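Engineer: Fold the following.
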Amino acid sequence: MNQAIIDAKKALVSEIAEKMKDAESTVVVEYRGLTVAEMTELRRNLRAEDVEFKVYKNAMTQRAVESIGADGLKEALTGPNALAFGKDAVAPARVLAKFAKKHEALVLKSGIVEGKVVDVETIQKLSTLPNKEGMISMFLGCLQSPIIKFACAVKAVAESKEGSAEAAE
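Structural biologist: From the prediction side, this is the model:
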């Protein structure tokens, strides 16, 4: 084999491995049976959530998976696969699962979330979570809730004392 071809393949493997390492989550899907229009719609939905969606040869992806130590992902790399790389741990799973509900041809297979290989069930559970900003706002709401309840109780006590003081006069 030509040395230039070998170097190009090594560069591709290292590119895939780098993307997997840099992404908070990577989801593997099988897209067999989707039309071009459906793939375009899926790519548009993923791009809106800042998720990169690429199709690589399985052999190159398997080598990249070996190089980062995520060998559990190798068994999912059969058939026509695509990879979704997300900076948000939940975004790829959420967008792909929502699209898969409408289009049965898209099959969620496996993935890597924060460096750990996960199965389809975990990806499905992740898809029900809100994005990072949504989780932060929910957390802040939980933190503020006791303070708001305490403030309301103090206000109610103050109002009841004012009402009883006026009645006594």
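Engineer: CA only for contacts and neighbour counts going forward, please
Structural biologist: Fine.
Engineer: any idea how far the spatially most central residue of the chain lies from residue 77?
Structural biologist: Taking CA atoms, centre = their mean as the criterion, residue 90 is the residue nearest the geometric centre of the chain, at 2.5 Å. Spatial separation of residue 90 from residue 77 under the definition CA to CA, to the nearest Å is 21 Å.
Engineer: which other residues reach stretch 31-46?
Structural biologist: Where contact means CA atoms under 8 Å, 6 or more residues apart in numbering, the residues beyond stretch 31-46 that reach it are 52-53, 80-82, 92, 95-96, 99, 103, 105-107.
Engineer: the strands in this structure, which residues?
Structural biologist: For the chain, strands defined by DSSP state E occupy the ranges 25-30, 51-54, 81-86, 107-113, 116-118.
Engineer: how much distance is there from the third one to the middle of the chain?
Structural biologist: In other words, strand 81-86. Here strand 81-86 shows a centroid-to-chain-centroid distance of 10 Å under the convention CA atoms, centre = their mean, to the nearest Å.
Engineer: Now do it against strand 25-30, angle only.
Structural biologist: Note on geometry: by axes from the mean of the first three to the mean of the last three CA atoms, to 10 degrees, strand 81-86 and strand 25-30 are set 160 degrees apart in direction.
Engineer: Now do strand 81-86 against strand 107-113, angle only.
Structural biologist: Taking the same axes, to 10 degrees, one finds that strand 81-86 is oriented at 40 degrees with respect to strand 107-113.
Engineer: got a list of contacts for strand 81-86?
Structural biologist: 19-20, 23-31, 50-56, 58, 92.
Engineer: Alongside the first, I'd like the structure of this one:
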Amino acid sequence: MLTRAQKEALVKSLREKFEEAQAVFVTSFKGLTANESNELRKKVREAGGEYRVVKNTLLRIASSGTPAEPLQQFIEGPTGIALAYKDPVALAKVLTEFAKEHEALILRGAALQGKPVEAKGIEALAKLPPREVLLAQLLGLLQAPPARLVQLLANVLRSFLYVLKAIEEKKRAEGGQ
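Structural biologist: Here you go, the predicted structure:
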């Protein structure tokens, strides 16, 4: 049993983590073995996140007034939270893959940058390409118009040079007769 001071410290710590996290995922873990829990924690850590089990009342108190407040609608029964500090997409992938392998883990919902996300939304988020790929695609889109303009200008210059070369060869042929 936690003392009042320990509970206050835990709520304060959770508030700070909610402010720092880009997304908070709510799960139900009833039926997970200790080994499976440790495996989940390890995979979440590798994805740049953190997985914790928190009492529902403390979670409600800690999340109120933070970007994680929308997750309150998903809190019921044994609750575990996964905090995404870097890439929410990577953590969503880890959680959905783990939930497919282990039926005891159920994704209830999430708070993504202050907005609620249903379980189906988490699965859709997990299907997105990684952040680096999205940035590369955006860069390709931004780079395409200037590259086409340069290519167009080069083609105009190249065509002009071909015309000059043809005129030169024609004059040489006429002069040689």
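Engineer: sorry, back to before: take the strands of structure 1 and write them to CSV, including distance to residue 70 of structure 1.
Structural biologist: CSV is the format used below for those (distance: least, CA to CA, whole Å):
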stretch, distance to residue 70 of structure 1
strand 25-30, 11
strand 51-54, 19
strand 81-86, 14
strand 107-113, 8
strand 116-118, 6
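Engineer: In CSV: the ones you listed, plus mean neighbour count and distance to residue 152 of structure 1.
Structural biologist: As requested, those are arranged in CSV below (neighbours: other CA atoms under 10 Å; distance: least, CA to CA, whole Å):
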stretch, mean neighbour count, distance to residue 152 of structure 1
strand 25-30, 26, 42
strand 51-54, 18, 43
strand 81-86, 24, 42
strand 107-113, 23, 41
strand 116-118, 17, 45
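Engineer: of the ones you listed, which approaches residue 126 of structure 1 most closely?
Structural biologist: strand 107-113 (9.6 Å; CA to CA).
Engineer: how big's the offset between that closest one and structure 2?
Structural biologist: Its match in structure 2 and strand 107-113 of structure 1 itself, once the structures are fitted together, sit a mean 1.2 Å apart by mean CA distance after the TM-score superposition for structure 1.
Engineer: which other residues reach that strand?
Structural biologist: For strand 107-113 of structure 1, using CA under 8 Å, 6+ apart, the contacting residues are 20, 24-31, 70, 73, 76, 89, 96-97, 100, 117-120, 123.
Engineer: If we use 6 Å, what do you get?
Structural biologist: 24, 25, 26, 27, 28, 29, 30, 117, 118, 119, 120 (CA atoms under 6 Å, 6 or more residues apart in numbering).
Engineer: which one of the residues you listed is nearest residue 161 of structure 1?
Structural biologist: If you rank the contacts of strand 107-113 of structure 1 by distance to residue 161 of structure 1 using CA to CA, residue 24 comes first, at 54.5 Å.
Engineer: how close does that closest one sit to residue 4 of structure 1?
Structural biologist: For residue 24 of structure 1, the distance to residue 4 of structure 1 (CA to CA) stands at 32 Å.
Engineer: ok, those two, which is more surrounded?
Structural biologist: The residue with the greater number of neighbours, taking residue 24 of structure 1 and residue 4 and applying other CA atoms under 10 Å, is residue 24; the counts read 19 against 9.
Engineer: Give me the aligned partner of the more buried one over in structure 2.
Structural biologist: Taking TM-score structural alignment for the superposition, residue 24 of structure 1 sits opposite residue 22 in structure 2.
Engineer: which one's the longest helix in structure 1?
Structural biologist: For structure 1, the helix reaching the highest residue count under DSSP state H is reported as helix 132-168.
Engineer: ok now it, how far from the chain's centre?
Structural biologist: Using CA atoms, centre = their mean, the distance between the centre of helix 132-168 of structure 1 and that of its chain works out at 36 Å.
Engineer: OK, contacts around residue 74 of structure 2?
Structural biologist: By CA under 6 Å, 6+ apart, the contact list for residue 74 of structure 2 reads 108, 109.
Engineer: Having no further points to raise, I will conclude here.
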